[in-house]
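Q: heads up, no residue letters with this:
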C-alpha cells in the first residue's frame, strides 16, 4: 500500500528501530547527513556498515506495537511518564522489562 510522510516530519523511533538493517530501503544518497535524511521524513542510523544509513521507516500500522530489545532502548522520558506524554515526544512506551 501507499503511505505518505509529511515532509520534514522525523519518523518515530519505533518506525526506525524495528527495521532490521538488511531490510532497509534506501531513502537518500551517498554522503547524506542525518538532517537531510530527517528532512525527507526518513530514518538515519550510521552504526551498521554496508546497509543504507538513510532509509524509509516502517508504515505506521506495522510499528504501533512497540517491541524492542531492552539493550536497544534509549530513555526519552521520566519516571511515571504516561503513555500519551511519551507518544507526544515521538517515543515508544513499554512497562515491560524483558
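A: Now that the structure is in, tell me what you want to look at. Please read all numbers here as calculations on a predicted model, not as lab measurements.
Q: all contacts plus neighbour counts: C-alpha atoms, from now on.
A: Fine.
Q: The host helix or strand of residue 16 - contacts with which helices or strands?
A: Secondary-structure assignment from DSSP states H and E places residue 16 in helix 13-17. On a contact count with 3 or more Cα pairs under 8 Å, 6 or more residues apart in numbering; DSSP states H and E, helix 13-17 meets helix 60-63.
Q: now for the helix it packs on, which elements pack on it?
A: Short answer (3+ Cα pairs under 8 Å, 6+ apart): helix 60-63 packs on helix 13-17.
Q: right, and the helix or strand after the helix it packs on?
A: Scanning onward from helix 13-17 (DSSP H and E), the first element met is helix 34-39.
Q: List the buried residues of that following helix.
A: 34, 36-38 (16 or more other Cα atoms under 10 Å).
Q: put this beside the first:
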C-alpha cells in the first residue's frame, strides 16, 4: 500500500479556514471510491505542533493507483487551484504494510 502525504503552507494566512476546510473536504471526499485504488483521503489543518498549515494523507493500493490518482481530472484541477492558494508544498509517498 502507498501512503501519499502532502503538506502545504497557506499563501494567505488570513483565509477563512472554515470555508477552506469545507472546500477541501468537498474536493477530496468524492475521490474515494471514484479513483480506482484510492482507499481513503484525509485533509485538514495542522493542530498547532506541525511545520505546515494543511495536510493531506491518502492511502492507495499501489503505485499504479497513485499514478491514476495523479491524472484524475478533479485532482488535476485541484493541483492547479493549489498553485495559487498555497505557497509551499512538501510530498512524501511511503510504502506501508496494511
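A: Noted; the coordinates are in hand. Computed from a prediction, not measured in an experiment: that's the story for all the values here.
Q: Overlay the chains and give the TM-score.
A: The TM-score (TM-score structural alignment, normalised by the length of structure 1) is 0.26; 51 aligned residues with a Cα RMSD of 4.9 Å.
Q: Next, the buried residues of the host helix or strand of residue 27 of structure 2.
A: Per DSSP H and E: residue 27 of structure 2 is located in helix 17-28. The neighbour-count check on helix 17-28 of structure 2 (16+ other Cα under 10 Å) flags 24, 28 as buried.
Q: Name the surrounding residues that touch that helix.
A: Contacting residues not belonging to helix 17-28 of structure 2 are listed as 41-45, 74, 78 [Cα atoms under 8 Å, 6 or more residues apart in numbering].
Q: For those, work out which two are farthest apart.
A: 45 and 74 (20.9 Å; Cα to Cα).
Q: Strands of structure 2, residue ranges please.
A: With strands called from DSSP state E, structure 2 shows them at 2-10, 38-45, 54-60, 86-95.
Q: Output these as CSV; include the columns mean neighbour count and distance to residue 23 of structure 2.
A: As requested, these are exported to CSV (neighbours: other Cα atoms under 10 Å; distance: least, Cα to Cα, whole Å):
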stretch, mean neighbour count, distance to residue 23 of structure 2
strand 2-10, 19, 14
strand 38-45, 17, 10
strand 54-60, 20, 13
strand 86-95, 14, 14
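Q: mind giving me JSON lines with those and columns for distance to residue 22 of structure 2?
A: Listed next are those as JSON lines, based on distance: least, Cα to Cα, whole Å:
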{"stretch": "strand 2-10", "distance to residue 22 of structure 2": "15"}
{"stretch": "strand 38-45", "distance to residue 22 of structure 2": "9"}
{"stretch": "strand 54-60", "distance to residue 22 of structure 2": "13"}
{"stretch": "strand 86-95", "distance to residue 22 of structure 2": "16"}
